[in-house]
Structure formats: C-alpha cells, structure tokens
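# turn this into a structure:
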Amino acid sequence: MTLSAAPTDSRALPGVALFATGGTIAGSSASKTDTTDYLPGAIGIADLLAAVPELAGVARISGEQVANVASSDVDQAILLRLARALHEKLADPAIAGAVVTHGTDMLAESAFFIELTVRSPKPVVFVGAMRPATAISADGPMNLLNAVTLAASPAAAGRGTLIALNDRIGSAFYTQKTNSTALDTFRADEQGALGLFLSGQPRFYYEPAAPLGRPFFDIAGIEALPLVPILYAHQDMGPALIDAAIAGGARGLVIAGSGNGTLPEPVKQRVAQLDGEGFVVVRASRAANGFVTPKKEGIAAGIYSASKARWLLALALATGATREQIRQYFSA
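Below is the predicted model of the structure:
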C-alpha cells in the first residue's frame, strides 16, 4: 500500500519517503493511562500522518506500510524488503531522505541492519515511541514530526542511518535502547548523541562523519540470511547449548560473555574446536559498554553489542566472507 500526504501548495517542499512497520508508535489501548499493556501495530500509516497535520508544512510525504507488527516480529524478510525499498526510494532525485517508523524494543537492531545494507548520502531516520498513540502525552507525534524534519534537512546528509527520539539524534551504528520504559531510553553512552532538536529543528554538534570501520554489504542477490543465534553466557554453562544451536541449523554463533567476552572453560574448549572446524563464533559482551578484545578462542566482537554482532556476522556469511574477512569486520 502506498499513499501520499501533501497539500496542493507543497511543491517547493523536500520529498520524504515514509516506511511504517508498526510498533508502539502505532499502538493502541482502551485506556489512555495504559503505557505497557497495549496492542502494537494497531494503527496504519494514514492515521499516523493524520495525527500530525504539521507534517504538511515540512515535507511532501510518500508512504508505504511495509509491516504493522511489534518490533519483536520484524524479521529478516521484512528488513531485506525494507532495505531494497529504501535503496530504490533514495535513488529518486525528488526524495531528500527517508523515515522508518518502528517499535523501540528492536529498533536499534533494525537501524543497524539498514546502516550496513543501504548506502546513500541521503539520511534514513528511524523513529518510534515509548507510549502508544492512545496514551495521554503520547510521544509518537512529536517524534514523528522531528524525524521527518530531520530527514528533510540538508544538515542530515552524509551521516548514515540516524535514530530520532525524545528530542535527541543518534547514530544507528552506536545507539542502543537502555531502559525498558523510560522516554529517554536511546543512548550511545561512550560515543554520545550527534545532536538534538530545538523547537522542532535539528541541531548537530559535529560535521558529518562516518563511524570508523563501518562495512557495507550488497544484498541485491540475497533472498535469505543464515541462522545466527545469540547465546547468553552464565555460570555453569557448558557446550550443550552451542551444540543444540548447530544441530538446529546455525551457520554461526554469537555468545554474549561476561565482561570482556569471557566464557566458562568448557565453552572456551568447544569454541576452540569449532575454530578448527571453520565454524565462526563471535565473542560479545553482556555489558552495556566497552570493547571486546581478541583472545585465543572465537572472534572478538570489538565495539559491537551481541545483537548488532549477530546482524554483522549473518550478513558477512551471506555475502561469502572468509573467516579472516569476518575478523577484520569486527576489528576495524
């Protein structure tokens, strides 16, 4: 489904492509005070736009309902379709940028996926909400207005995929959801925000710059990605979960270890065996921040969280990367 929302005198406004996937920003509840037990993805793209009439003065918006689900149900099929749609739209000279509405629980993962698979000087802005559309003081409408304003702004060009919530602008490469319910949940503790919104206008702290080591994967011929589960390391952990994942069809693994990606000794031994067999295991960390450094077993995740390491490994495997190339992706 596609639609267009623009007043008749908007020809001078920049064009923004809006892709809706559902989530809390499109959520609905019978109670205006219910901000936790609601139905995500209940409101369509037309109603999202209608709730923010100020958008008509910001951009000419063309919209597509890619999905209407909770972010936990945004799978690789949706993301591959979204990446291709973004690539096509951003090639249109009439489009200044794109906005993706998305549930917040897995917004950072999806935005990172797009960061790795869509390369354009034009911005892609992910936006969501922590309160459903039916809540008192819902944050979605302002977040959406800010996101469209950001996507239409020349100042956002050359900055890659962005995340815009709660008046802050973050890089999809680094930003994570840090609180399960708070409005100010999206942060990059080590790298900081790229900018903020003042009275509805984006203000950046720095000139455009790309994250060091950011890879790009061409997904033009890819129909599906290999299975890469994440395992959570814990005391008394043995190799059984690793073997079960491989028996279930895993082509690679990410293990979120303690601290600096530390694994229990039986797990280390099994990972070392898999290293010799050519099976890739990436050691990430359960910690929210920090760098995972190389050790004898597995491949160190470096700066990447376990959830982001999963997409990076899956895309590397899907595009035929060697073990050494994969190691370089994570160490860059």
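# going forward, measure contacts between C-alpha atoms and count neighbours the same way
Will do.
# element containing Ile255, please.
strand 252-257 (DSSP states H and E).
# for that strand, which outside residues touch it?
With contacts defined as C-alpha atoms under 8 Å, 6 or more residues apart in numbering, strand 252-257 is touched by 226-234, 261, 263, 279-286, 306, 309-310, 313-314.
# and Ala56, how far from Ala129?
Distance of Ala56 to Ala129, computed by C-alpha to C-alpha, to the nearest Å: 21 Å.
# for the two, indicate the residue with more neighbours.
The neighbour count for Ala56 versus Ala129, taken as other C-alpha atoms under 10 Å, is higher for Ala129 (27 against 19).
# thought that one was touching Ala147?
No. Judged on C-alpha atoms under 8 Å, Ala129 makes no contact with Ala147 at a distance of 11.6 Å.
# mutual contacts of those two, please.
Joint contacts of Ala129 and Ala147 (C-alpha under 8 Å, 6+ apart) are Leu165.
# now Ile219: closest residue in space, sequence neighbours ignored.
Thr117 (6.7 Å; C-alpha to C-alpha, 6 or more residues apart in numbering).
# please apply the same query to Ala5.
Nearest non-adjacent residue to Ala5, counting by C-alpha to C-alpha, 6+ apart: Ile61, 5.3 Å away.
# shouldn't the one you found be in contact with Leu13?
No. Judged on C-alpha under 8 Å, Ile61 makes no contact with Leu13 at a distance of 9.6 Å.
# so between those two, which is more surrounded?
Ile61 (23 against 17).
# so what's that one up against?
Shown in contact with Ile61 (C-alpha under 8 Å, 6+ apart): Ser4, Ala5, Ala6, Gly15, Val16, Ala17, Leu18.
# how close does it get to Pro53?
12 Å.
# for Glu277, same thing?
58 Å.
# follow-up on the earlier one: could you identify the helix or strand that succeeds the strand holding Ile255?
Following strand 252-257 toward the C-terminus (DSSP H and E): helix 265-277.
# second chain to compare with the first, below:
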Amino acid sequence: MPRKSVLRLAGLVVGAALVVTGCGGNSGDSANSASTPSATSAQAAPGKTDDAAAPAPGTQPRIAILATGGTIAGKANANSAVGYTAGEATAKDLIDAVPGIDKIAKLSAEQISNIGSQDMNDDVWVKLADRINQLFARNEVDGVVVTHGTDTIEETAFFLDHVVASDKPVVLVGSMRPSTALSADGPANLRSAVQVAASPAAAGRGTMVVLNDTIHGASDVTKTNTTSVQTFVSPNSGPIGHVDAAAVTFTAPLPKQPRLTFPVPGSTPLPRVDIIYSHAGMNADQVNDALGHGAKGLVLAGVGDGNTSKAVVDALSKAAKSGVVVVRSSRVGSGSVVRNAELNDDDLGTVSAMYLNPAKSRVLVQLLLANGITDPAKVQQDFADC
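Model prediction:
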C-alpha cells in the first residue's frame, strides 16, 4: 500500500507518495490479466508516446529475444556435479529448446553478448538499452525478452526500467540450472517470459523479471538463494503477477505515476559508484580507498536502518560535503531506510535509499551522475519519485 512520507533536507520539505516497492512501484487501483482486455497503459512520461497498443486482432505479437548469456545459456561441466560454463548456447538454441513457443508470438532473436552475468558491464547495458529503444521507436516489435544470468539480473532490469522510453513490455528471464541439466528450468522460464511480453496486460508495467512462473517488478525483485529455482522474491511488495500455460495474470495494479526515465548514457563507463559494506569493528578504509580510486558516488550497505560505525559516518559525511553523492541503504534484505531516523541526513549531507537495496541504489546514482544530478535534495527527490 502507498504511504505518505515527508522528506526534509536542508530546510526543504517535500511531500512524496511512497510505495513499498520503492522505485517504480505499483500504486494503481486495479490489477488485470491477459484473459481480459488491457487496461489503459500507464501515463506516459514527458517526451514519451503511448506506443504500447496491442497488435491487430488475428495477428501474433512480435517479440524480440535479446540474448546476453548466463546460466540459461550454460552447459554442464563434465568434471563437476554442479559446475557449468555460462553463455554457451545461442539465442536460437534457447528458442529451439522450447516446443510450441512459436505459437505464442512471432519471434526474432539477436545475440547482444554471451557472458556470465557476473561479468555484466556498462557497455552491454548501454548496447541493450539502445537496441530496445530502437526496436520500439521503429515499431518493429511489441515486446522484448532479454535472456540473462541471475546473479545481476535485478541490476540490469532496474537499469533498463529507467532508460527504456516506451510503455511496451521488457521482460528479463534467466534460469538457475544450465541448459544441459537433467531438470533445466530455462525452457519453461523462457516460454513464460514470452507469454508475459506478448500479453496486452503487460503494457505500461515497465521492465519485469520472470522466473519460476512468477512475475516481478524491476524495483523490488532480488535474488535470495544460491541454488533454488524459487530464488527470486520481491521482499517489500510481493510479485506483481503469475504465469502458467493458459494465462498471464497480474495481481498488482498498473502504476498511476509515470516511471522516472533518463536518456541512455552516451558514453561508458558510467560514473564510478562504490558500495561500502558495513560490519562490526569497521574503520573508514573502504571509504577512503573508494574515493582514492575516483568514486563519484558512494552507497552504504549499512547495518539495520542504514547505519554504520562513527568512523565511517564521519568519512561519508566529509565525502558528501565535498560533492560526492552519498546514499544510505541497508544490507538487511527488506524494509525502508528512513530519512533522518538513525542518522541525521540533513546534517550529514546524505541521502536515504528508502526501499532500494544497495545494488539498485548504485545503479540509480550512476544514472543521476551521468545526467549531472548531484544536489542532495534533487537526488533524494529522485529516490522518492523513481
């Protein structure tokens, strides 16, 4: 449920409607499903067109599958019971492994990269975003599915959610088992992702992640288990829908507010933003090392409500007052980091991450810095509005 929060920063009072999902959360009035006509798509952001109209009756939706690698494209290592090499299968291999997928949509396939998601990087992010925006701007497809490794899928989803300027759906999908495993989950997940991307009810929902018959929004989804196929959860808001062989059902309403979007960064690498992981007995070495290597932003993965040792607090405040963007997030798996609660953000010059975890906070700060946004009041407002 939405909550009303008042942000206070250096004398500035800003009223903002917050949703437990944080950035990009859903705050509409009703859910919808693929078995009923699509609701009106979410309000378009400034400069956007509402281009998410359903395909003409009697025609198949056009879905582009953009492959990046990951476990879903992995092949088992004969020398290990659990080991595998990520990024071995191609986009066409993945499609060919799903009988009947061509009955759901008219598919096209492109190989953007073929890497494990632990090696995901700014160059691939920008390449993906540019290609997706191009496909939508030319009206060549009705939706996009991105195959991706699960380790950083939530970060790529969050990035795309804020740089893709269309209400057409983008769905990221992966698997926990390689394509050659005895019980590979990739084929079923890919089929589900195509179903979601082809669903009229998916329009206006931004970027989503689909695994294990469950649909998650980009802002809240996170990986919670190293090996389980039910690894992805949305700890603050819950999933936004479910999919089975017969239907796509959204249980969360369409967002009322437009997504906060940015231009795709024109150059890479993106501005350096480091995550500072808090622990007992901590000194300021991590902060000083990050700054010494050129970090323009720092995200604290703090204990509890975004807290840390006094030595680190002092170092972070000094950095913030020198112009570095400093955000307090938490290493805890759920809950909000409340502004001016455990620490006085107004005095420190820091920003509260609210419901965004450290990894997604880092991505947002990179986008803000890439667009010249460094003022703490503006950064805080964008954390509330995104």
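# which SS class is the residue positioned nearest the centre of structure 2?
Closest to where the C-alpha atoms of structure 2 average out (C-alpha atoms, centre = their mean) is Phe158, at 2.1 Å. Judged by DSSP: H, G, I helix; E, B strand; the rest coil, the three-state class of Phe158 of structure 2 is helix.
# Glu277 and Pro53 of structure 1: which is more packed in?
Pro53 (14 against 9).
# ok so, going back, list the ones among the contacts of Ile61 of structure 1 that structure 2 also has?
Here is what carries over to structure 2 from those, by both residues aligned by TM-score structural alignment, their matches' C-alpha atoms under 8 Å: Gly15, Val16, Ala17, Leu18.
# list the contacts for the second one?
Okay, so that is Val16 of structure 1. By C-alpha under 8 Å, 6+ apart, the neighbours of Val16 of structure 1 are Ala59, Arg60, Ile61, Ser62, Ile95, Ala96, Gly97, Ala98, Val99, Val148, Ala151, Ala152.
# the residues you listed in strands, which ones?
The strands, defined by DSSP state E, take in Arg60, Ile61, Ser62, Ile95, Ala96, Gly97, Ala98, Val99 from these.
# using JSON lines, lay out those together with distance to Ala70 of structure 1.
Rendered in JSON lines, the data for those read as follows (distance: C-alpha to C-alpha, whole Å):
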{"residue": "Arg60", "distance to Ala70 of structure 1": "27"}
{"residue": "Ile61", "distance to Ala70 of structure 1": "23"}
{"residue": "Ser62", "distance to Ala70 of structure 1": "23"}
{"residue": "Ile95", "distance to Ala70 of structure 1": "28"}
{"residue": "Ala96", "distance to Ala70 of structure 1": "28"}
{"residue": "Gly97", "distance to Ala70 of structure 1": "24"}
{"residue": "Ala98", "distance to Ala70 of structure 1": "21"}
{"residue": "Val99", "distance to Ala70 of structure 1": "17"}
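# and the strands in the stretch 101-250 of structure 2?
Taking DSSP state E, counting those that start in this stretch as the test, the strands found in the stretch 101-250 of structure 2 are 106-115, 143-147, 170-173, 207-211, 214-217, 222-223, 232-233, 241-243, 248-250.
# hmm, back to that, which residue in structure 2 aligns with the residue nearest to Ala5 of structure 1?
Aligned counterpart of Ile61 of structure 1 in structure 2: Leu107 (TM-score structural alignment).
# now Arg327 of structure 1
That one, Arg327 of structure 1, aligns with Gln380 by TM-score structural alignment.
# one more: Ala288 of structure 1?
Aligned partner of Ala288 of structure 1 by TM-score structural alignment: Gly333.
# ok, longest helix in structure 2?
For structure 2, the longest helix by residue count, based on DSSP state H, is helix 122-137.
# and that helix, which stretch of structure 1?
So helix 122-137 of structure 2 sits over residues 76-91 in structure 1, by TM-score structural alignment.
# now that stretch, how far from the centre of its chain.
13 Å (C-alpha atoms, centre = their mean, to the nearest Å).
# in the stretch 1-150 of structure 2, which spans are helices?
Along the stretch 1-150 of structure 2, counting by DSSP state H, counting those that start in this stretch, helices occupy 91-96, 122-137.
# can you put the ones you listed in CSV and add mean neighbour count and distance to Val338 of structure 2?
Listed next are the helices of the stretch 1-150 of structure 2 as CSV, based on neighbours: other C-alpha atoms under 10 Å; distance: least, C-alpha to C-alpha, whole Å:
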stretch, mean neighbour count, distance to Val338 of structure 2
helix 91-96, 17, 43
helix 122-137, 18, 30
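# of the ones you listed, which is nearest Thr227 of structure 2?
Judged by C-alpha to C-alpha, the one of these that comes nearest to Thr227 of structure 2 is helix 91-96, at 20.9 Å.
# mean shift between the closest one and structure 1?
Here helix 91-96 of structure 2, set against structure 1 after superposition, deviates by a mean of 1.0 Å using mean C-alpha distance after the TM-score superposition for structure 1.
# whereabouts in structure 1 does that helix align?
Under TM-score structural alignment, the match for helix 91-96 of structure 2 is residues 45-50.
# contacts for the matching stretch?
Outside stretch 45-50 of structure 1, the residues that touch it by C-alpha under 8 Å, 6+ apart are Leu3, Ala5, Ala20, Ala26, Leu55, Gly63, Glu64, Gln65, Pro141.
# and what of stretch 228-237 of structure 1?
241-242, 245, 250-258, 263-264, 266-267, 286, 306-307, 310, 313-314.
# what's it aligned against in structure 2?
So stretch 228-237 of structure 1 sits over residues 273-282 in structure 2, by TM-score structural alignment.
# and the matching stretch, what's buried?
The neighbour-count check on stretch 273-282 of structure 2 (16 or more other C-alpha atoms under 10 Å) flags Val273, Asp274, Ile275, Ile276, Tyr277, Ser278 as buried.
# swap in stretch 316-328 of structure 2?
For stretch 316-328 of structure 2, a neighbour-count test (16+ other C-alpha under 10 Å) marks Leu316, Ser317, Ala319, Ala320, Val324, Val325, Val326, Val327, Arg328 as buried.
# in strands only, show me the contacts of strand 252-257 of structure 1.
Using DSSP E, the contacts of strand 252-257 of structure 1 in strands are Ile230, Leu231, Tyr232, Val280, Val281, Val282, Arg283, Ala284, Ser285.
# before we move on, the earlier item: which of the kept ones among the contacts of Ile61 of structure 1 fall in strands?
Gly15, Val16, Ala17, Leu18.
# which among the residues you listed end up buried?
Gly15, Val16, Ala17, Leu18.
# possible to save those as a markdown table with distance to Ser72 of structure 1?
As requested, these are exported to a markdown table (distance: C-alpha to C-alpha, whole Å):
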| residue | distance to Ser72 of structure 1 |
| --- | --- |
| Gly15 | 30 |
| Val16 | 26 |
| Ala17 | 24 |
| Leu18 | 20 |
